[in-house]
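**Student:** pasted the sequence and its predicted model underneath.
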Amino acid sequence: MSETIPDPATPAADGPGAAPRKLQIALVDDDRNILTTVAIALQAEGFVTRLYTDGETALKALLDNPPDLAVFDIKMPKMDGMELLRRLRAHSRLPVIFLTSKDDESDEEAGLEQGADDYIAKPFSLRLLIARIRAILRRAEPPGSPARAAATPEEPLPASLSRGRLFMDPARHLVTWAGQPVSLTVTEFLILEALALRPGVIKSRNQLMDAAYPDDVFVDDRTVDSHIKRMRRKFKQVDPSFEAIETLYGAGYSFNDG
């Protein structure tokens, strides 16, 4: 089932002089109370919300008419959030935030392994959720888009980056290794960029978290470890001998290709 909580301000049509398009957030959770509470809070922040109570209905809608970002609960009937994300990632890099059980660390790691951009443990703060949504949207959208316009101040994207066999183009969210494309999430891209900007320099987990989450949003250490683990797996699918991201136990990570 899907539904939309009425929004008092209808988005203006695109065109000269028209107001910027409102950003759409899809919420997928079988708990109607959570859906309603989060939707009202997001609408108060200027977002348009699309609500789904099961994964099967949500998957078709997200592929047919993608929103700007989606928030998934993990434990749902018919199709749980993990399976929903797995199927979505086969066709889309839509930014996704997972809602996980507070005491189940395996949910958090599994969600990141499947390609989630972030996770928040229940019970969660609406203020924290909105901060993470805004942070991911600003990183995912190109300059001039409504999400980037909401960032203060606007920061120019860095130029393309070449380090050995690695090539990164932030403007196109493009990553290649030895000429082969590697599909990274926004968070993975920013962590890799922070490492590649200074080859051989050890970056602590805190420094990598600051690069990927620049809005003073709390993220714990194992989140970075999970992102690194998943990145390595993606690069090894292109090059089984990939070893450019090095772990320095107790210190952090570094990038060195050759």
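**Tutor:** That came through fine. Because the structure is a prediction, the values reported are computed rather than measured.
**Student:** CA only for contacts and neighbour counts going forward, please
**Tutor:** Noted.
**Student:** neighbours around A135, how many?
**Tutor:** Residues lying near A135 (other CA atoms under 10 Å) number 20.
**Student:** before we go on, here's another structure to hold up against the first:
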Amino acid sequence: MSTQQDHILIVDDDRDIRNLLADYLEKQGLRCTAAADGREMKAALERHRVDLIVLDLMLPGEDGLTLCRNLRASGTHANTPILMLTARGEDMDRIIGLEMGADDYLPKPFVPRELYARIRAILRRARALPPNLDAQPLAQARELRFAHWRLDTVNRHLIDPAGTVVPLSGAEYRMLGVFLAHPQRVLSRDQLMELTQGREADVFDRSIDLLVSRLRQRLGDNAREPAIIKTVRNEGYVLSAEVTPGDPQGGAR
């Protein structure tokens, strides 16, 4: 973790909550900026470098889901981690938030200590790299091309060889992004868990295997003899295709 203070932007229309969270997080060594709505959030993002956004779902004007979607579609803040808060606890709100690109979701009421733990986990996940592996310098590419497929990183769309958009969940998008950042390199289940979920895999956790299986289905990859995401026995998984940057509007660069 960097020795520089991580800067957290808290977006919530409840002044008491903003102040409570800012005071607590600053005591934990974080730097905080507070905003009451989308307009103040955008102004803060123009003024400051922000490491993570704590974004309330229920806001006046543009709600948190709209703001999250717009941030993910923007070039400047498309990869800024987002932790979404809401007073509503329905599963559908959580699912929609994650599908819009939120990195995590915390229902109100919550204990500030739990929020801090979630923030630390998200930041660790966002910065994690497998040991001795450096990601290819593709993070700023508007489009990534592999095996006749394209991933539009601006709109977070997967596009098949025929030009059809294939929908991805937030978890599928993050997993594919990890593979595309480390092509032709074997990634263990532990590394994939850390990079996508910010935690270690336990021996009974099959979520990585299930997610890889779902990605293969999206890519039309034969489960018995996959050609794009291959299994390396007793080691993990590898994206076997070459990855090149491109531009959704202008073709490969």
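**Tutor:** Structure's in. What do you need? Given the structure is predicted, the values throughout are model-derived calculations rather than measurements.
**Student:** next up, the contacts around the closest residue to T185 of the first structure other than its chain neighbours.
**Tutor:** Spatially, and ignoring its direct neighbours in sequence, T185 of the first structure is nearest to D117 (6.4 Å; CA to CA, 6 or more residues apart in numbering). Residues near D117 of the first structure by CA atoms under 8 Å, 6 or more residues apart in numbering: 95-97, 136, 185-187.
**Student:** most surrounded residue in the residues you listed?
**Tutor:** Busiest of the contacts of D117 of the first structure [other CA under 10 Å] is V96, holding 26 neighbours.
**Student:** from Y119 of the first structure, how far off is that one?
**Tutor:** According to CA to CA, to the nearest Å, V96 of the first structure and Y119 of the first structure sit 8 Å apart.
**Student:** cool, V217 of the first structure as well?
**Tutor:** 12 Å.
**Student:** and those two? which has more neighbours close in?
**Tutor:** The neighbour comparison of V217 of the first structure against Y119 (other CA under 10 Å) goes to Y119, with 23 against 15.
**Student:** pretty sure that one is touching E108, no?
**Tutor:** Yes: Y119 of the first structure lies in contact with E108 (CA atoms under 8 Å); the separation is 6.6 Å.
**Student:** returning to what we had before: hey, what's in contact with both of V217 and Y119 of the first structure?
**Tutor:** Between them, V217 of the first structure and Y119 share no contacting residue, judged by CA under 8 Å, 6+ apart.
**Student:** now do the helices in the stretch 151-253 of the second structure.
**Tutor:** Here the stretch 151-253 of the second structure has its helices, by DSSP state H, counting those that start in this stretch, at 170-181, 189-197, 207-219.
**Student:** would you turn these into CSV with distance to E99 of the second structure?
**Tutor:** Formatted as CSV, the helices of the stretch 151-253 of the second structure follow (distance: least, CA to CA, whole Å):
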stretch, distance to E99 of the second structure
helix 170-181, 5
helix 189-197, 14
helix 207-219, 15
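**Student:** for P137 of the second structure, find the nearest of the ones you listed.
**Tutor:** Distance to P137 of the second structure, taken as CA to CA, is lowest for helix 170-181 among those, at 7.8 Å.
**Student:** any idea how far the closest one is from the chain center?
**Tutor:** Centroid separation between helix 170-181 of the second structure and its chain, computed with CA atoms, centre = their mean, to the nearest Å, is 8 Å.
**Student:** now it against helix 189-197, angle please.
**Tutor:** With axes from the mean of the first three to the mean of the last three CA atoms, to 10 degrees defining the directions, helix 170-181 of the second structure sits at 120 degrees from helix 189-197.
**Student:** helices and strands around helix 170-181 of the second structure, which ones?
**Tutor:** When contacts are defined as 3 or more CA pairs under 8 Å, 6 or more residues apart in numbering; DSSP states H and E, helix 170-181 of the second structure sits against helix 91-99, helix 189-197, helix 207-219, strand 236-239.
**Student:** quick one: contacts for K122 of the first structure?
**Tutor:** By CA under 8 Å, 6+ apart, the residues touching K122 of the first structure are 99-102.
**Student:** could you pull out the helices for the first structure?
**Tutor:** Counting by DSSP state H, the first structure has helices at residues 32-44, 55-64, 81-89, 105-114, 126-140, 146-149, 186-196, 205-212, 221-238.
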